[in-house]
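Student: Quick one, what's the 3D model for this:
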Amino acid sequence: MPPPIYQSAVFVAVMWGVFLLDLILPGSFLHYGLVPRTARGLPGIALMPFLHANYAHLLSNTIPIAILLALTLSTRPQAWASVIAIMLCSGALLWCFGRPANHVGASGLVFGLTTFLIIVGVREKQFLSLGVAVAVGLIFGGSLLSGIIPSFGSNVSWDGHLCGAIAGVVVGIATTERAESFL
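Tutor: Have a look, this model is predicted:
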């Protein structure tokens, strides 16, 4: 298996590749986004992280995804299973409870990976996982808190962020055992 940094780079390259194909090909891939409680929106549960509305949207997700995926892949056993579980859980929650809009972008996964890494560190209480949790909390904690606050009338999917954060907590709890003491 390639090193985690390369795996993370491939994921980001796929995001960029989909965006560039969407620019080149006729039509728009955005109609494959997640539209809550509709049959049309079901593919968006899996596809949403690879679809971005514009260059700024894609750029704003690129660095966080690259960092959080690299951290997850380099510190967690069966990391891809956790990443996929976060994506699907986040998308399913958003499909069930989200605002009626076309949700696209990888920010739900960003919020999911952020809470996942924090929960894992707190539950395991090992030096590496706790160190990663602290670093992620310091780097992404402000965005985490501000990103889940409802922002009505904006194009920001705060509900997608919230569903991603919840999915990260659920997957973090489901994939770790709680340590009784630090060491």
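
Student: going forward, measure contacts and count neighbours with C-alpha atoms only.
Tutor: OK.

Student: Pull the residues that contact stretch 54-73.
Tutor: Applying Cα atoms under 8 Å, 6 or more residues apart in numbering, the contact partners of stretch 54-73 are 4-5, 7-9, 12, 15-16, 19, 52, 79-80, 105-107, 109-110, 113-114, 117, 132.

Student: ok, of those residues, which come out buried?
Tutor: Applying 16 or more other Cα atoms under 10 Å to the contacts of stretch 54-73, the neighbour count classes 4, 7-9, 12, 15-16, 19, 52, 79, 105-107, 109-110, 113-114, 117, 132 as buried.

Student: helices or strands up against whichever strand or helix holds L145?
Tutor: Element membership for L145, per DSSP states H and E: helix 127-147. In terms of contacts (3 or more Cα pairs under 8 Å, 6 or more residues apart in numbering; DSSP states H and E), helix 127-147 is packed against helix 55-75, helix 107-124, helix 158-174.

Student: what comes up buried for the first one?
Tutor: This points to helix 55-75. 57-58, 61-62, 64-73.

Student: residues contacting A133?
Tutor: So A133 contacts L117, I118, I119, V120, G121, V122 (Cα under 8 Å, 6+ apart).

Student: so the helix holding L145 versus helix 158-174, what angle?
Tutor: 160 degrees (axes from the mean of the first three to the mean of the last three Cα atoms, to 10 degrees).

Student: Off-centre distance for helix 127-147?
Tutor: 14 Å (Cα atoms, centre = their mean, to the nearest Å).

Student: mind listing what's buried in it?
Tutor: For helix 127-147, the neighbour count (16+ other Cα under 10 Å) marks S129, L130, G131, V132, A133, V134, V136, G137, F140, G141, L144, G147 as buried.

Student: isn't the first one right next to L117, touching?
Tutor: Yes. The pair S129 / L117 is scored as a contact, 7.5 Å apart, by Cα atoms under 8 Å.

Student: Surely G160 touches H103?
Tutor: Yes. Under the criterion of Cα under 8 Å, G160 makes contact with H103 at 7.4 Å.

Student: Please provide the structure for the following sequence as well, for comparison with the first:
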Amino acid sequence: MDRMTGDGGIRQRQTTAARAKGGLLVLGLFVVLLFIIELVNMGMLRSLNRTFGLRPRSADGLLDIFTFPLLHANLNHLLSNSLPLIIFGFLVFLSGLRVFLTALAFSWLGSGLVVWLIGDGGITVGSSGLVFGLFSFLLVRGFINRSWRQILLAVVLFMGYGSILLGILPIVAGYVSWQAHLGGAAGGVLAALLLRPREGQPRRVS
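Tutor: Model (predicted):
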């Protein structure tokens, strides 16, 4: 009994370490890709934003849903999104690649769809919708999963970053897309609901 428990603990630590390495690699490569695109965009005088930025309520804009988070208004815009994207994405990735991809996809699509539906008419770019989606996923999944470890993490994250949730309100500055933030956050919550353990399934505590 003790030997099996010890072996299981070793395997769990190895799995967590592998996920941590994988998360750093995936998030690091994604952010590097964003910087490469930003440099290309700068060299093209921001023409990528005009072509692939999200235009609300236009037929072509539906395709822009898949490209607009990869573009940014300027380098400072990208820098402000990069660190929280790495932090939140890494924490989600610790629960596995499937969980990460699901949360990312719902955040991406939720952000884009809300901007397309109720955007103010300008061109929207930026990955902040992904940041809000991953953050909201981390905030609510512990309560949905009834995992005290995840709830504790949510409390710590809320204390450190909770103020960013003001970004989902229409009162934010006009150049900030609260629609993208709101849609991303909603997508993160939906992902947490979709990934909740079914009856009879073991509950994960990672």
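
Student: sorry, back to before: select, out of the helices and strands packed on helix 127-147 of the first structure, the one closest to P26 of the first structure.
Tutor: Closest to P26 of the first structure of these is helix 55-75 (Cα to Cα; 17.6 Å).

Student: Which residue numbers in the second structure does the closest one align to?
Tutor: Counting by TM-score structural alignment, helix 55-75 of the first structure pairs with residues 75-95 of the second structure.

Student: sorry, back to before: can you state the direction angle for the helix holding L145 of the first structure and helix 55-75?
Tutor: Using the same axes, to 10 degrees: helix 127-147 of the first structure against helix 55-75 is 160 degrees.

Student: Relative to the first structure, and after superposing, what's the average distance for stretch 22-35 of the second structure?
Tutor: In the superposition against the first structure, stretch 22-35 of the second structure averages 0.9 Å from its aligned positions (mean Cα distance after the TM-score superposition for the first structure).

Student: which bit of the first structure covers that stretch?
Tutor: Stretch 22-35 of the second structure corresponds to residues 3-16 in the first structure, going by TM-score structural alignment.

Student: Give me the distance between L58 of the first structure and G131 of the first structure.
Tutor: 28 Å (Cα to Cα, to the nearest Å).

Student: cool, and N61 of the first structure?
Tutor: As for N61 of the first structure, its distance to G131 of the first structure is 23 Å (criterion: Cα to Cα).

Student: same deal with V156 of the first structure?
Tutor: In this view, V156 of the first structure and G131 of the first structure are 30 Å apart by Cα to Cα.

Student: again with W80 of the first structure
Tutor: From W80 of the first structure over to G131 of the first structure (counting by Cα to Cα), the distance is 21 Å.

Student: Please tabulate the helices and strands packed on helix 127-147 of the first structure in a markdown table and include distance to F29 of the first structure as additional columns.
Tutor: Shown next, in a markdown table, are those (distance: least, Cα to Cα, whole Å):
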| stretch | distance to F29 of the first structure |
| --- | --- |
| helix 55-75 | 14 |
| helix 107-124 | 17 |
| helix 158-174 | 19 |
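
Student: do you know which of the ones you listed lies nearest C89 of the first structure?
Tutor: Here helix 158-174 is closest among these (Cα to Cα), at 5.5 Å.

Student: residues in the second structure matched by that closest one, start to end?
Tutor: Using TM-score structural alignment, helix 158-174 of the first structure pairs with 178-194 in the second structure.

Student: Would you mind pulling up the elements that the longest helix belonging to the second structure packs against?
Tutor: Across the second structure, the longest stretch assigned as helix under DSSP state H is helix 2-43. Packed against helix 2-43 of the second structure, as judged by 3+ Cα pairs under 8 Å, 6+ apart, are the following elements: helix 47-52, helix 75-93.

Student: what angle do that helix and helix 75-93 make?
Tutor: Relative orientation of helix 2-43 of the second structure versus helix 75-93 (the same axes, to 10 degrees): 160 degrees.

Student: H103 of the first structure and G142 of the first structure, how far apart?
Tutor: Taking Cα to Cα, one finds H103 of the first structure at 22 Å from G142 of the first structure.

Student: my bad, should have said L59 of the first structure
Tutor: 19 Å.

Student: circling back: out of the buried residues of helix 55-75 of the first structure, which is nearest to F152 of the first structure?
Tutor: Nearest to F152 of the first structure among the buried residues of helix 55-75 of the first structure: H57, at 18.3 Å, using Cα to Cα.

Student: L62 of the second structure: which of the helices and strands packed on helix 2-43 of the second structure is closest?
Tutor: That would be, of these and by Cα to Cα, helix 47-52, which comes in at 10.4 Å.

Student: residues of that closest one that come out buried?
Tutor: Going by neighbour count (16+ other Cα under 10 Å), the buried part of helix 47-52 of the second structure is L48, N49, F52.

Student: Let me see the contact set for the residue lying closest to the last one once chain neighbours are set aside.
Tutor: Taking Cα to Cα, 6 or more residues apart in numbering as the measure, F52 of the second structure lies nearest to D64, with 5.5 Å between them; neighbours along the chain are not counted. For D64 of the second structure, the contact set (Cα under 8 Å, 6+ apart) comprises F52, G53, L54, R55.

Student: One more pass at 7 Å, please.
Tutor: Counting by Cα atoms under 7 Å, 6 or more residues apart in numbering, D64 of the second structure makes contact with F52, G53, L54.
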